[in-house]
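*Asks:* below: sequence and its predicted model.
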Amino acid sequence: MLAAERRDHLLDMLARQGKIVAKDVAAELGISEDSVRRDLRELAAEGLCQRVYGGALPASPAVADYAARQSVTPDGKRRVAAVAAGLVRPGSALILDGGTTALATARALPPDLDCTVITHSPTVAVALVEHPRAEVILLGGRLFKHSAVTCGAAAVEAAQAVSADLCLLGVAGVHPDAGLTTGDAEEAAMKRALAARSAETYVLASSEKIGTASRFRVLPWEEITGLVTDAGPGHPVVRAVTSRGVQVLQAG
């Protein structure tokens, strides 16, 4: 099999099965595992897969810059945001992550909602300027421009000084094996710091992120309260996550 044919075969397998096991592909094609790993390195360099130990998973689409991501599945993000906003109770304290789905959630909050919103996202904070009864606390730190959020040591330290009833957290990828992931180590650490300061944590993930993975683990499944997604209940990843005991809120 030619290299181009192997590439197409690997991409087809990734689309059909949601993962690639290098030793199984090597046995199937009668080639060495080194050859499969080399093919996977090339695909990963093009952003077509996320390499993991022993093989690869579908790559998260959340690698584009912040402006470009705002045009990716906006309807799905709005549906997720509507369900997420419904979790916020009057008089409660909310930790709201950054990113495009979190921004949609901020915009979905009722304008007259009396609450406290703690965020490390300047764009989320600005979106709440027209919410007269929402007290907004903006956590400072180094600006991570890819997601328009603050992170780093100063931001993590600031997060450790707050507490909330609810945390709404965005991720780049949701996969039953890889878990909840994002593409930057400091951003992942900041998300963990925010989730640790809340009584409940729900992960927000529109359908294009379901079944994909990025490089850095955010949280294990047992440390979240639930997942909010517009992917249907019949989606194999949603079924797998539900079988782990994770509450899944459907944003139909």
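*Replies:* Sure, I can see it.
*Asks:* from now on I want contacts and neighbour counts done on CA atoms only, so please keep to that.
*Replies:* Noted.
*Asks:* from residue 249, how far off is the residue nearest the centre of the chain?
*Replies:* In the chain, the C-alpha nearest the mean C-alpha coordinate belongs to residue 171, at 1.4 Å (CA atoms, centre = their mean). From residue 171 across to residue 249, the span is 16 Å (CA to CA, to the nearest Å).
*Asks:* and what of residue 18?
*Replies:* 22 Å.
*Asks:* check residue 217 too.
*Replies:* Distance from residue 217 to residue 249, by CA to CA: 22 Å.
*Asks:* what does residue 194 give?
*Replies:* Residue 194 is 21 Å from residue 249, by CA to CA.
*Asks:* compare neighbour counts for these two and give me the winner.
*Replies:* residue 194 (27 against 18; other CA atoms under 10 Å).
*Asks:* if I look at the closest residue to that one other than its chain neighbours, how far off is residue 44?
*Replies:* Once flanking residues are discounted, residue 194 sits nearest to residue 159: 6.0 Å by CA to CA, 6 or more residues apart in numbering. Going from residue 159 to residue 44 by CA to CA gives 33 Å.
*Asks:* those two: which is more packed in?
*Replies:* Under the criterion of other CA under 10 Å, the comparison of residue 159 against residue 44 puts residue 159 first, with 26 against 17.
*Asks:* put this next to the previous one:
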Amino acid sequence: MSRRKDQRQKTILDRLAISPTLRVGRLAEDMGVTTETIRRDLEELTAQGLIARTYGGAMLRQPAEPALSERHKELVEERAAIAAAAVPLLAGAHVVMMGSGATTTQVARRMAQEMGQITVIAHSVSVAATLSANPTIQVLMAPGLYHPGEGAMHGSATLRFLSDLTADWCVTGASALTPAGPLDALIEAGDVYATMLRQSARHMVVADGSKIGRIATARYGDWADIDTLVTDVAPHGPLERALTLGAVEVCVAEVRT
């Protein structure tokens, strides 16, 4: 691949990380090349599995998120380090709302070890079961439609339940971290997390560095809505600028190797 083509295709991928979809005509105009050149670039990126073609343009390919049971086996050290960095930030909280996911389950495990005399509002069976190891933590389990792959409750009953409660903090995971905000692969989970944000005084996102630069379906908030991001890889580029603009405190956990 020529250096010029390589740079052009990298630019396309960088722009798709910011804008979910791009048009061929606009790309050609911005880069000063023909639409045929852009179409060839998009065809090559599609063949590599990096993007998906749309009518007249392209979007980043959205990898299918594995079931929670599989995610629990991945990036264990990274997620444990994130949890170790996140839990001290919750000191003084009396009520915490928690989303589902492998990282939030690690946070719940750390909370069970280090916190007590608190109430946790959960919609994840994994989070609730993990917290139950500490008898001084009261768990309120949200009702709803059970999602077997995620092991969590979703739907209108879940949203109504959460809307009647308030919390000092909410802690949510993310399938993707983009300049536009945190996203989840499940639209239903995105609805739950957006409700948790509205009902909580402070908001924390916990997500490992593999989520940076990904794309997912449901954006559940702007970075201006988030107080703290705890991750294991320092954000850079457009994401770093968006976090700074949103006044998000970024805590980078140290992973022991």
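*Replies:* Received, thanks. Given the structure is predicted, the values throughout are model-derived calculations rather than measurements.
*Asks:* could you look up the SS state of the aligned partner of the residue nearest to the centre of structure 1 in structure 2?
*Replies:* In structure 2, the residue paired with residue 171 of structure 1 is residue 174, using TM-score structural alignment. Put simply, residue 174 of structure 2 is coil when judged by DSSP: H, G, I helix; E, B strand; the rest coil.
*Asks:* over to residue 203 of structure 2?
*Replies:* strand.
*Asks:* how far away from the center of its chain is stretch 33-41 of structure 1?
*Replies:* Stretch 33-41 of structure 1 sits 27 Å away from the centroid of its parent chain (CA atoms, centre = their mean, to the nearest Å).
*Asks:* so for it, what gets flagged as buried?
*Replies:* 33, 36, 37, 39, 40, 41 (16 or more other CA atoms under 10 Å).
*Asks:* and the closest residue to residue 241 of structure 2 other than its chain neighbours, what is it in contact with?
*Replies:* Counting by CA to CA, 6+ apart, residue 179 is the residue found nearest to residue 241 of structure 2 once chain neighbours are left out, at 7.8 Å. Shown in contact with residue 179 of structure 2 (CA atoms under 8 Å, 6 or more residues apart in numbering): 17, 18, 223, 238, 239, 240, 241, 242, 243.
*Asks:* the first one sits in which helix or strand?
*Replies:* Same thing as residue 17 of structure 2. helix 3-18 (DSSP states H and E).
*Asks:* circling back to that earlier point, and the residue nearest to residue 194 of structure 1, what's its match in structure 2?
*Replies:* Checking TM-score structural alignment: residue 159 of structure 1 goes with residue 162.
*Asks:* show me what contacts the closest residue to residue 36 of structure 1 other than its chain neighbours?
*Replies:* Leaving aside its chain neighbours, residue 36 of structure 1 sits nearest to residue 22 (6.0 Å; criterion: CA to CA, 6+ apart). By CA under 8 Å, 6+ apart, residue 22 of structure 1 lies in contact with 33, 36, 37, 54, 55, 56.
*Asks:* keep only those of the residues you listed that are in helices.
*Replies:* Taking DSSP state H as the definition of helices, those contribute 33, 36, 37.
*Asks:* quick check, nearest of the residues you listed to residue 10 of structure 1?
*Replies:* residue 36 (8.9 Å; CA to CA).
*Asks:* and the helices in the stretch 1-150 of structure 1, which stretches?
*Replies:* Secondary structure of the stretch 1-150 of structure 1 (DSSP state H, counting those that start in this stretch): helices located at 3-17, 22-29, 33-45, 66-69, 74-85, 100-108, 122-127.
*Asks:* right, and those helices - which one's nearest residue 154 of structure 1?
*Replies:* Once those are compared by CA to CA, helix 122-127 is nearest, at 15.4 Å.
*Asks:* if we can go back for a sec, if I look at the residue nearest to residue 241 of structure 2, how far off is residue 11 of structure 2?
*Replies:* In terms of CA to CA, residue 179 of structure 2 sits 16 Å off from residue 11 of structure 2.
*Asks:* now residue 135 of structure 2
*Replies:* 52 Å.
*Asks:* counterpart of residue 76 of structure 1 in structure 2?
*Replies:* Checking TM-score structural alignment: residue 76 of structure 1 goes with residue 78.
*Asks:* I figured that match hits residue 208, correct?
*Replies:* Yes - with contact defined as CA atoms under 8 Å, residue 78 of structure 2 counts as touching residue 208 (6.7 Å).
*Asks:* any common contacting residues for the two?
*Replies:* Going by CA under 8 Å, 6+ apart, residues that sit against residue 78 of structure 2 and also against residue 208 are residue 232.
*Asks:* now for the helix holding residue 17 of structure 2, which elements pack on it?
*Replies:* Counting contacts by 3 or more CA pairs under 8 Å, 6 or more residues apart in numbering; DSSP states H and E, helix 3-18 of structure 2 is packed against helix 35-47, strand 57-60.
*Asks:* at 10 Å what do you get?
*Replies:* strand 21-23, helix 24-31, helix 35-47, strand 51-54, strand 57-60, strand 176-178, helix 237-245 (3 or more CA pairs under 10 Å, 6 or more residues apart in numbering; DSSP states H and E).
*Asks:* okay, the ones you listed, which one's buried deepest?
*Replies:* strand 176-178 (a mean of 26; mean count of other CA atoms under 10 Å).
*Asks:* just checking, what packs against the following helix or strand past that strand?
*Replies:* As assigned by DSSP H and E, the chain's next helix or strand after strand 176-178 of structure 2 is strand 181-184. In terms of contacts (3+ CA pairs under 10 Å, 6+ apart), strand 181-184 of structure 2 is packed against strand 176-178, helix 187-199, strand 218-219, helix 237-245.
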